[in-house]
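Novice: here you go, sequence then predicted model.
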Amino acid sequence: MKNKLLTDRAALFLGDAAHVDAVLAPNSVDAIVTDPPAGIGFMGREWDSDKGGRDAWVAWLADVMRKALHVLKPGGHALVWALPRTSHWTATALEDAGFEIRDVVLHLFGTGFPKSLDVSQAIDKQRGNMDEVRLVTGWIAEMRDLAGLTNTRIDAAFGLNGMAGHWTTQGAQPEVPHAAHWPKLLELLGVDELPETIRETTERLVAEKGKPGPNWFRRAITGHHETASPGQRWKARHGHRANLSNSARRDEPATEAALEWAGWGTALKPAAEHWILCRKPLVGTVASNVQQWRTGALNVSACRIPHADPRDLAESKSRNPGRAEPVTSAVYGTSRPQQRIDEAGRWPANVTLDEVAAELLDAQVPGSGASRFFYVAKSSKTERNVGCDHLPARVTNIADVPGSKGANSPRAGANRSGAAQNHHPTVKSIALMRWLCRLITPPGGTVLDLFAGSGSTGVAALAEGFEFVGIERDSDYVEIANARLRHELGPEAEIAHLYMG
C-alpha cells in the first residue's frame, strides 16, 4: 500500500481498505465517516459489484469494517453511507463487524433523477423473440460449463459486473452479447466458430438490438422529444455513427396490454440516502470512556439547527447552497456566515434536508420546512472541481463497452455525462460532510474515510479543524483527492511520498 502524506494533518493511502489495520495503529482514530459501495453495480463499475450476492457482499464489508473497528478508539462513532434499498446489507455488515447500531441519519434531497422503466412502453416495445434469445444464452451456458468457466470469470475478462449472468440465463432478462463481445467470448469458451443455427440467430438478434418491436410503430406519433434519444447521444459521444435528430414521441399505447399498464413504472424517484450511525463498544461507562479516550459522545451543541429569520430563508432559497459563491446558511460551521436565529436551535435530528425539499415542505405547511431542518444541496460542479484546475477533464459516464449493463440500464446511471476534472460519479456535498464530521469527532480528532473517493470527507474534516486519513484504491481518484486536500490546506502544503510494504 502506497502512502501520500500531506503535511501532518492529512494522509492519503493508495490501496485496499481491508488493510487499514496494517498501516494505522490500534485505537488511533477518533471517528469514521465513509461512503462505501452499495453493491448495485452503479454505472457498471466493478468496484460497486455485489461480490457474488448478498451474503458475499455483507461478508466483504464486514471484514473491512472489522479492521476499521480495530483502529477506532473505544466509543468512537462511525457514519456509514448506504442506499435505502441496500442499507440493510450495510447495517448487517456493521453489526457483524462488532459495531453497535445507534441510529440512521436520513439525508433528504429534491434533485434525484427518476430511473423508472415505463412498463406500458416496454410492453409495446417487446420484439417477441425471447425463445431465440434463450436458444443463444443456453448455448453459451453449455459452452461455459464445458470450458470450466464461471460467470464471475467471464465478467472479469470483460471488466463488466453481472453481464455474464444475462448472457447465460434461461430465466428473466436474457441478453445476447453485443457484436463487439463475441470474439473475446469465443476465445474464452475455447470455440473457433459458432454452430450455423446459433450464428444465424445471433446475427439476426444483434442486428435487432436497440430496435423496438412492431407494436411500437403502431403507436401514433404524438410529438417529438427535445433532443435525440439517449442511445444515439451515447453513440455520438463514443465515436459511433449516430442519428442525432429529435426522435418521435409515441405516448399512446397501441395494445390492450400496454393500455392496462399505462402510468406504471418500476422505481421511485431517489430522494433519500442513509448514513448509518454506529459506535465501537465503550470501555466502562460513557463518562469514563469520554475522559479516557475523548470518544463516545455526539457533539450536539455544535450541530444544533438554528431557527432562521424568514428574510434569511427567503434569500437562501433563491440560491443553491452547494454553489461556490457565499450564501447565508446555518449549515456550514464557524467559517461561513450564519443565519440570524431567534432561539438556540433545535436538537440535531436524524433527518437532514436539502433546500428543494425544504421549500416543498414550507409550501405545504408554512414554517415547517427549512427553519426546522439542516438543509444542503448536492455537490455542484463548481464545488467538486475546486483545486483541480490543473487536472485533465474527463467524462463521468457509463461503462465504455456498448451493450454493457452500464450502457443500457438507467438504474446503473445510463447516459450520464459532462466532462470535469473531478470525474468521480458520487461526489458528496462539503457542507453535508462537514456537519457529519462535526457531529461525531472530538476537537482536534482524526477522521478516517475508508473509501475516500475524490476526497470530500477529507476536505470537510480539514475545514472543521480535524485531521484526516483517507484510503482509496483507484489512483485516479487519489490524484483528485490529493489536489482537493492540498487546496484546502493552502499552497504551503508540501507533499512527501512514503511507500508501505
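Specialist: Right, received. Where do you want to start?

Novice: for the rest of this, base every contact and every neighbour count on C-alpha atoms.
Specialist: Will do.

Novice: which SSE is residue 122 in?
Specialist: Using DSSP states H and E, residue 122 sits within helix 119-125.

Novice: just the helices in the stretch 201-350 of the chain please.
Specialist: Assigned by DSSP state H, counting those that start in this stretch, the stretch 201-350 of the chain shows helices spanning 230-237, 256-260, 286-293, 310-317.

Novice: the stretch 1-150 of the chain now?
Specialist: 20-23, 54-71, 87-97, 119-125, 130-146.

Novice: can you list the residue ranges for strands in the stretch 351-500 of the chain?
Specialist: Remark: strands assigned in the stretch 351-500 of the chain by DSSP state E, counting those that start in this stretch are 351-353, 394-395, 419-420, 446-449, 467-472, 495-499.

Novice: which residues sit against the fourth one?
Specialist: Okay, so that is strand 446-449. Outside strand 446-449, the residues within contact range by CA atoms under 8 Å, 6 or more residues apart in numbering are 29-35, 437, 441, 457-458, 461, 466-471.

Novice: at 6 Å instead, please
Specialist: 29-34, 466-470 (CA atoms under 6 Å, 6 or more residues apart in numbering).

Novice: try this one side by side with the last:
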Amino acid sequence: MTAPYYSDDLVTLYHGDCIEVMRTLPDNSVHAVVTDPPYGLEFMGKGWDGADGFRRSLNAADAGRENAFGRASRTSPEYKAGRLFGEWCEVWAAEAFRILKPGGHILAFGGTRTWQRLAVAVEDSGFEIRDSIAWLYGSGFPKVKTVLKPAFEPIVVGRKPFSGTLTANVLANGTGAFDIEATRTAFANAADLAESTGKNQHAKFGTEPGQNNVYGDYSQTEMKDYDGSKGRWPTNVLLDDSQANELDAQTGISQSRIGKPRGAASGEGWGMTATGTEYDDAGGASRFFPTFHYEAKAPNTERPTVNGVQHPTVKPLELMRWLVRLVTPPGGTVLEPFAGSGTTLEACLIEGFDVIGIEREDAYLPLIMQRIKKPLQQSMFGDEFA
C-alpha cells in the first residue's frame, strides 16, 4: 500500500497519480468525493491538463493490467484528445466509485467545453447522475476575440447506487441524501424571513385527506413540520456577488402584496394566503440563490505561494466549504483525488470533516502543506476559520 506523504488525525495526503493511489484504498471507505480535476483544456500549457498527462496516468495505471481500450490507440495521431480525456475520467471515476460508501455522492467540476466527457465517464463508471450544479462568476475573460466570455463552471453530481430505502442507507452509511440544513440560503433580513415562512405551505398539517399540502407527499399518515426558518432550500445554481447584482438588475425589485389573498382575481395577488402573515417585503431575485460574498475567482489571500510557485486554478474556499457540507455527514470523510493547492482539504478541516487528498505534482505539495498546517480556531458559529 502507498505510504502517505503526510498524515495526522484529520488529514491524509498522498503523493502520486490518483488512479494508482486510489487502487490501494479500501472499498466503501469514504462518505463523499468532492474534486476539482483537470478539465482537458491544456490550461496554460500545463502537462497535467493535456493529452500527454492523461496518457501518462493511464499507461501507469495499465502497467501489468489488460488494457480494455487498446494502448496503441492512445498514441496514434488521430486519437482525439477529447476521447483520451473521457477515457481517463472513466478510469479514475471508477476507482472513486469503488471507494465510496453506498449512496455516497461525487461532486466533480468540469470545463464548459469538456464536461460532457466527464459526465458520461462518471455515469459509465457506475454512478447515477443526480443533478448538475452551475457555479456562476463574473471574472472570466475570453482568451481570444472569437470565443464567448466564460462565466460559469458546471459541477457533475453523481451518487453511488444503494439497495433498500434511502432512510435505511442514511442510517447505515450516513450517505444518500444532501445535507439541506447545512446549505440553506440565508434570508436577506427579518422581513424576508417572515414573508417567506408566512407564505410557504411546508408547515404543520393534519392527517385527514386533503390536509397535507406538502408538495409530493401524499402519505397523510403523520403530522409534517418542514421548518424553513433556517433559510431557503439550496438550489443547483450558485452565484457570486457580480452575478447576484446582475440578476437583481434584470429582475428588478419584487414586492409582496398585502391584502390580496388566495382566490383574488388574476393580477391581484393570486397565490397568496389570507392568514394575516403577508409582509410588505421587497428584494431582488438573487435572494433565492446561494450567493458567496467573495471575489469570483479565489483572492490572493487564498492562493498560497511557496518558493514562487502558485497553483493556476484555485477555487474559492467558501464555495468548497458549501459543497463539502452538502454531501458529507457530520464526522464523515471526503476524498479529493486532485488536491491541487489544497482548497478542498482546508474546507474539510474548517467544516470538521476528515479528508484524504492525492496530488501528483511535486511543486504543489508545499502549497497544500501551507494550507493544512496553518492554525485554525473556532468561530462564533461553531465552525473553524484561519
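Specialist: Looks like it arrived, so ask away. In this text the structure is predicted, and so the values were computed from the model without any measurement.

Novice: TM-score for these two?
Specialist: For these two chains in superposition, a TM-score of 0.69 is obtained (TM-score structural alignment, normalised by the length of the second structure); 281 aligned residues with a CA RMSD of 2.0 Å.

Novice: just to revisit the earlier point, of all the helices of the stretch 201-350 of the first structure, which one is nearest residue 480 of the first structure?
Specialist: Closest to residue 480 of the first structure of the helices of the stretch 201-350 of the first structure is helix 230-237 (CA to CA; 23.7 Å).

Novice: what packs against the closest one?
Specialist: Under the contact criterion of 3 or more CA pairs under 6 Å, 6 or more residues apart in numbering; DSSP states H and E, helix 230-237 of the first structure touches no helix or strand at all.

Novice: give me the most central residue, the second structure.
Specialist: Most central in the second structure under CA atoms, centre = their mean is residue 323, positioned 3.9 Å from the mean C-alpha point.

Novice: returning to that earlier point: I'd like the contacts of strand 446-449 of the first structure written out as TSV, with neighbour count added.
Specialist: Formatted as TSV, these follow (neighbours: other CA atoms under 10 Å):
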residue	neighbour count
29	26
30	28
31	30
32	30
33	28
34	24
466	22
467	21
468	27
469	23
470	29
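
Novice: columns distance to residue 311 of the first structure on top of these, output as CSV?
Specialist: Shown next, in CSV, are those (distance: CA to CA, whole Å):
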residue, distance to residue 311 of the first structure
29, 42
30, 39
31, 36
32, 37
33, 34
34, 35
466, 33
467, 36
468, 37
469, 40
470, 40
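
Novice: nearest to residue 431 of the first structure among the residues you listed?
Specialist: residue 33 (13.7 Å).

Novice: burial measure for residue 272 of the first structure, as a count.
Specialist: By the other CA atoms under 10 Å criterion, the neighbourhood of residue 272 of the first structure contains 18 residues.

Novice: need the contact list for the equivalent of it over in the second structure.
Specialist: Residue 272 of the first structure maps onto residue 152 in the second structure, with residues paired by TM-score structural alignment. By CA under 6 Å, 6+ apart, residue 152 of the second structure lies in contact with 135-137.

Novice: mind running it again at 10 Å?
Specialist: 111-112, 133-140, 237-239, 243 (CA atoms under 10 Å, 6 or more residues apart in numbering).

Novice: so of those, which ones are in strands?
Specialist: Those of the contacts of residue 152 of the second structure mapping onto strands are 133-136, 237-239, per DSSP state E.

Novice: the helices of the stretch 201-350 of the first structure: which one's closest to residue 17 of the first structure?
Specialist: Among the helices of the stretch 201-350 of the first structure, helix 286-293 comes nearest to residue 17 of the first structure, with 23.9 Å by CA to CA.

Novice: tell me if I'm right that residue 385 of the first structure and residue 394 touch.
Specialist: No. Using CA atoms under 10 Å as the test, residue 385 of the first structure is too far from residue 394 to be in contact (11.6 Å).

Novice: who has more neighbours, the two?
Specialist: For residue 385 of the first structure and residue 394, the more surrounded residue by other CA under 10 Å is residue 385, and the numbers stand at 20 against 14.

Novice: residues touching the more buried one, list them.
Specialist: 379, 391, 393, 420-423, 454, 480, 483-484.

Novice: any chance of TSV for those, columns neighbour count and distance to residue 136 of the first structure?
Specialist: TSV is the format used below for the contacts of residue 385 of the first structure (neighbours: other CA atoms under 10 Å; distance: CA to CA, whole Å):
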residue	neighbour count	distance to residue 136 of the first structure
379	22	44
391	14	45
393	15	41
420	19	40
421	20	42
422	30	41
423	23	37
454	30	42
480	24	43
483	22	49
484	24	49
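
Novice: farthest-apart pair in those residues, please.
Specialist: 379 and 391 (18.8 Å).

Novice: any of the ones in strands among the contacts of residue 152 of the second structure buried? List them.
Specialist: 133-136, 237-239 (16 or more other CA atoms under 10 Å).

Novice: now render these as a markdown table, adding distance to residue 254 of the second structure.
Specialist: Listed next are these as a markdown table, based on distance: CA to CA, whole Å:
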| residue | distance to residue 254 of the second structure |
| --- | --- |
| 133 | 25 |
| 134 | 24 |
| 135 | 24 |
| 136 | 22 |
| 237 | 20 |
| 238 | 20 |
| 239 | 19 |
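
Novice: residues contacting the residue sitting furthest away from the middle of the first structure?
Specialist: Most distant from the centre of the first structure: residue 196, at 43.5 Å, with distances by CA atoms, centre = their mean. The contact partners of residue 196 of the first structure, by CA under 10 Å, 6+ apart, come to residue 202.

Novice: that one pairs with which position in the second structure?
Specialist: Counting by TM-score structural alignment, residue 196 of the first structure has no partner.

Novice: just give me the neighbour total for residue 357 of the first structure.
Specialist: 20.
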